[in-house]
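J.: The following block contains a protein sequence and its predicted model.
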Amino acid sequence: MTAPAPSPGTPAVTALGGGHGLYASLSALRLMSDRLTAVVTVADDGGSSGRLREELDVLPPGDLRMALAALCDDSDWGRTWSDLLQHRFVSGGSLDKHAIGNLMIVALWELLGDTVTGLDWVGKLLGARGRVLPMASVPLVVEADVRRDAAPVRETVVGQSRVALTDGRIEQLRLVPADPPACPEAVEAVRSADWVVLGPGSWYSSVLVHLLVPELARALHETDARVCVTLNLAAERGETQGLTATDHLEALHRHAPGLRVDAVLADPSAVEDVDELAAAAEAMGARLLMRQVRRGDGSARHDALRLAAAYRDVFEGVYGDV
């Protein structure tokens, strides 16, 4: 089974993130380009992924699985295999809450002895419109310095699942190990892209962590690709509770002050002060693009078609208000 050849003239896009946020961006990007690469966080320590990571000493497969499912071929074949990847067992035993795709991915890693090759084989099975890669070659631990209310002393929160749910203000983010080996194919995907898309997603635990892998961060700073930051539709309970859209952008700038950003994409319903956000974007060298990308049901979820149209405007330089 071979993937279809990329269409000439479509942009090469590398999307960074994890979980439901990366699933949203990939679900949109696949509608406008088949030259896609997903670079996925590997710091998950909860649920099925965390159990497999601890028991078998492997990369947590869950976010990688979700990215593959987002890129599956839009056919009965692709949709069926995507549904199988996402299916979770419900039982009173040790298989409870395990996703079949997590088990499949880890089994391929054991059989083939190579992480990237295993992910490529799953992509072939799905007819995936793109490639899925880990951001690092080893599993990572996220640490965050958190200040709760007006407490004079910062608390260190350890683990992606705990950082995501913290009720304090995150001031600084770290990875353990601090200098992990980046996935070489992921670094090359950033360097060779036309566009790099950062976000949406859990801002600290899934998005900003990519900037803490030194070799990947270097590629992001040095690439000729243009960079689009996609802001979330709402602050999340936990790590970004109470943060404005501008706060999200300033957190990015704080963790990567030298990163050049070309475009910031936001939904008007998620922006408290448009002028303030535009000024923050301009300070990073970016233009702000306001587009309605939320689903029509009012939920804090992206509509794939609307988001795809917004990305097309970003890539083609159509920045007027719509």
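T.: Received, thanks.

J.: Please count neighbours and contacts with C-alpha atoms only from this point.
T.: Will do.

J.: Which stretches in the chain count as strands?
T.: Along the chain, the stretches classed as strands by DSSP state E are 13-17, 36-40, 131-134, 141-147, 155-158, 169-176, 195-198, 226-230, 263-266, 287-290.

J.: Any idea which of those gets closest to residue 30?
T.: With C-alpha to C-alpha as the criterion, residue 30 lies closest to strand 36-40 of these, at 7.3 Å.

J.: Pull out the buried positions in that closest one.
T.: For strand 36-40, the buried set under the neighbour-count rule, 16 or more other C-alpha atoms under 10 Å, comprises 36-40.

J.: can you check stretch 17-37 too?
T.: Taking 16+ other C-alpha under 10 Å as the neighbour-count basis, stretch 17-37 is seen to contain the buried residues 17-37.

J.: first vs last residue of it, how far apart are they?
T.: The first residue of stretch 17-37 is 11 Å away from its last residue (C-alpha to C-alpha, to the nearest Å).

J.: who touches the closest residue to residue 282 other than its chain neighbours in this structure?
T.: Nearest in space to residue 282, with sequence neighbours left out and distances taken as C-alpha to C-alpha, 6 or more residues apart in numbering, is residue 288 at 7.8 Å. Counting by C-alpha atoms under 8 Å, 6 or more residues apart in numbering, residue 288 makes contact with 263-266, 277-278, 281-282, 319.

J.: separation between residue 288 and residue 254?
T.: 19 Å.

J.: Repeat that for residue 123.
T.: Computed as C-alpha to C-alpha, the residue 123 to residue 254 distance reads 35 Å.

J.: Residue 145 too?
T.: Using C-alpha to C-alpha, residue 145 is found at 14 Å from residue 254.

J.: Put this next to the previous one:
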Amino acid sequence: MRPLAQSAVALGGGHGLHASLSALRKLHDELTLDQVTAVVTVADNGGSSGRLRGEFGVLPPGDLRMALAALCGDDEWGRTWADVVQHRFAGEGDMNGHVIGNLLIVGLWERLGDHVSALDWVGRLLGARGRVLPMALTPLDITAQVRGLAGGDVPTTVRGQVEVATTEGIISSVALDPADPVACPEAVQAVLDADWVVLGPGSWFTSVIPHLLVPELRDALVSTRARVMVVLNLEEQPGETQGYAPEDHLAALMEHAPELTVHTVLADTRTVTDHDVLQGAVASYDARLVVADVADPAAGARHDPDLLAKAYEQILTGE
């Protein structure tokens, strides 16, 4: 049996990364892992994050905030701070829709002038069981080549994370603007030093694949000694992966980084409609397929952190 992994890096954004980090944090608490790092996409242009990005020229803080909340402990301190940083203001004034955690992060960025140091300070305040890092140090825009818009088959360029995520066409590829953003050095080093790297789940074209488009981060993902695990989504996502089967998600990922070496692909039992087809697709990349119950029984479209933690532990320990 392979020794227990000592460190894991999870890449993504939004609710998918939140679920993955919540699972990895449980393994940290159980001493299966002694280090957990999140590397978070920074292309959001909607909601509170988009407003703060537009007004202050900062990285969008929302996905970073969610990652920090996911790493909060299950004790009273952790639960309280997780709720506080996730609190969204109501009302009808200028604060409507803003999130406390977003404001805290942006305030520390302004005060300290350093993205990573500020996030580390927020993590210390929250008692986070791990570290949260941006994938790049400048705000990014996602662009996509989309077919089927306006009734035609000629690809149309769609710009913006929200716009790409909600497009009614068929996405054939995505890119970043700028195309060669400066990667966060600490994120690159974390990937190089990790025992395991976890890609997904999450919005496939706007949260997962963008990490493979940052040149320095992509090089690290390709050259790392870590074993790469791809966690497939539970269902197709209207606007991004409409009509996608599990094997289609994997194919789209590999089309954007064909040199990536994948060790394990994790899929939920109920989403695998044709095991032989998925098994063949996974085997074509010299990876192994693990099928387990990881969906939330009460909300089948989301991963259950407890079930995901169980699956992760079995994979990480080789059981």
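T.: Cool, got the structure. These numbers come from a predicted model, not from an experiment.

J.: Looking at residue 123 and residue 254 of structure 1 now, which is surrounded by more residues?
T.: For residue 123 of structure 1 against residue 254, the residue with the higher neighbour count under other C-alpha atoms under 10 Å is residue 123, and the figures read 25 against 13.

J.: List the contacts of the more buried one.
T.: Contacts were defined as C-alpha under 8 Å, 6+ apart; by that measure residue 123 of structure 1 touches 68, 72, 130-132.

J.: Please apply the same query to residue 206 of structure 2.
T.: Going by C-alpha under 8 Å, 6+ apart, residue 206 of structure 2 touches 43, 142, 161, 164-165.

J.: Which one of these is nearest to residue 175 of structure 2?
T.: residue 142 (5.9 Å).

J.: Name the surrounding residues that touch the longest helix anywhere in structure 2.
T.: Longest helix in structure 2 by number of residues, with DSSP state H as the criterion: helix 14-29. The set of residues external to helix 14-29 of structure 2 that reach it, using C-alpha under 8 Å, 6+ apart, is 8, 10-11, 33-36, 38, 62-63, 66-67, 69-71, 73, 129-130, 200-203, 207, 302-306, 308-309, 312-313.

J.: Against residue 229 of structure 1, how distant is residue 154 of structure 1?
T.: Counting by C-alpha to C-alpha, the gap from residue 154 of structure 1 to residue 229 of structure 1 is 29 Å.

J.: ditto for residue 138 of structure 1
T.: As it turns out, when the distance is counted by C-alpha to C-alpha, residue 138 of structure 1 lies 26 Å from residue 229 of structure 1.

J.: quick one, which of these two is more surrounded?
T.: Applying other C-alpha under 10 Å to residue 138 of structure 1 and residue 229 shows that residue 229 carries more neighbours, namely 22 against 18.

J.: Give the full set of residues in contact with the more buried one.
T.: Taking C-alpha under 8 Å, 6+ apart as the contact definition, residue 229 of structure 1 lies against 197-200, 261, 263-265.

J.: so which pair among those is furthest apart in space?
T.: For those, the maximum inter-member distance is 14.7 Å, found between 200 and 261 (C-alpha to C-alpha).

J.: More neighbours: which of the two?
T.: With other C-alpha under 10 Å as the criterion, residue 200 of structure 1 and residue 261 differ in neighbour count, and residue 200 comes out ahead with 27 against 23.

J.: Break down the stretch 151-300 of structure 2 into its helices, ranges please.
T.: Assigned by DSSP state H, counting those that start in this stretch, the stretch 151-300 of structure 2 shows helices spanning 161-165, 185-193, 215-223, 246-256, 275-283.

J.: Tabulate those helices (CSV), appending distance to residue 113 of structure 2.
T.: CSV is the format used below for those (distance: least, C-alpha to C-alpha, whole Å):
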stretch, distance to residue 113 of structure 2
helix 161-165, 26
helix 185-193, 16
helix 215-223, 23
helix 246-256, 33
helix 275-283, 44
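
J.: and of the ones you listed, who's closest to residue 78 of structure 2?
T.: helix 185-193 (24.2 Å).

J.: So which of the contacts of residue 123 of structure 1 wins on neighbours?
T.: Within the contacts of residue 123 of structure 1, residue 68 tops the neighbour count with 30 neighbours, counted by other C-alpha under 10 Å.

J.: That's all I had, so thanks and see you.
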